[in-house]
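Asks: sequence unknown, structure follows:
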């Protein structure tokens, strides 16, 4: 599974990426989790399964959905509580649920 977290290039997102990678590894699943600003997303739109948006940039949701339109990509805003507490396992669960819908 390929997951991109869209952020404003903050420190908390890089911590969350690391925790999500660890959670995936503990589950024995392969997950390619990366963070990037919205401006770089267009280059990856065809090579991602899920795009999760940091709560602080939730206003970008419509723009991001437009960028990945035509691709099989699930898009949602990261649960604010899970983001704030850097609960990588919860955000990974959110990504898995989105992809299974």
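Replies: Noted; the coordinates are in hand. Given the structure is predicted, the values throughout are model-derived calculations rather than measurements. Numbering: from 1, shown residues only.

Asks: only C-alpha atoms from now on, for both contacts and neighbour counts.
Replies: Will do.

Asks: any chance you could map the strands in the protein?
Replies: For the chain, strands defined by DSSP state E occupy the ranges 2-7, 32-37, 50-53, 74-77.

Asks: redo these as JSON lines? Include distance to residue 84 and mean neighbour count.
Replies: Formatted as JSON lines, the strands of the chain follow (distance: least, C-alpha to C-alpha, whole Å; neighbours: other C-alpha atoms under 10 Å):
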{"stretch": "strand 2-7", "distance to residue 84": "13", "mean neighbour count": "23"}
{"stretch": "strand 32-37", "distance to residue 84": "16", "mean neighbour count": "18"}
{"stretch": "strand 50-53", "distance to residue 84": "13", "mean neighbour count": "26"}
{"stretch": "strand 74-77", "distance to residue 84": "13", "mean neighbour count": "20"}
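
Asks: ok, structure two:
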């Protein structure tokens, strides 16, 4: 099972996006776990659970450098969610982006 973690300021605004992403996961019977959490829990969750991909809500894009410092040693890809896809709550687009990130990191 692949794990995708989304982080935002409080973990609330990404919850709806997670729901939209899970609709796509369920529709296509994918073996993917997705969850949203507040950034304050990021380091512990990433180090303990080692997700396959980390995505940041656009409102915490400024934390990308810190997240890269946490994720890079663990070979976990991390990026900020496209703000247009986020605003539209386009779960399919965000999920496809995460899957591409995972495949790219595994190809290394």
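Replies: Received it, and whenever you're ready, just let me know what you need. Remember, predicted model here, so these are calculated numbers, not experimental data.

Asks: rewinding a little: any chance of the strands of the first structure in JSON lines, with distance to residue 22 of the first structure too?
Replies: Output for these, formatted as JSON lines (distance: least, C-alpha to C-alpha, whole Å):
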{"stretch": "strand 2-7", "distance to residue 22 of the first structure": "14"}
{"stretch": "strand 32-37", "distance to residue 22 of the first structure": "10"}
{"stretch": "strand 50-53", "distance to residue 22 of the first structure": "17"}
{"stretch": "strand 74-77", "distance to residue 22 of the first structure": "21"}
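
Asks: so where do the helices sit in the first structure?
Replies: Along the first structure, the stretches classed as helices by DSSP state H are 11-26, 61-67, 80-84, 88-100.

Asks: average offset between the longest one and the second structure?
Replies: The reference is to helix 11-26 of the first structure. Here the mean offset of helix 11-26 of the first structure against the second structure after fitting is 1.1 Å, by mean C-alpha distance after the TM-score superposition for the first structure.

Asks: check which helices and strands that helix sits against.
Replies: Judged by 3 or more C-alpha pairs under 8 Å, 6 or more residues apart in numbering; DSSP states H and E, helix 11-26 of the first structure is in contact with strand 2-7, strand 32-37, helix 88-100.
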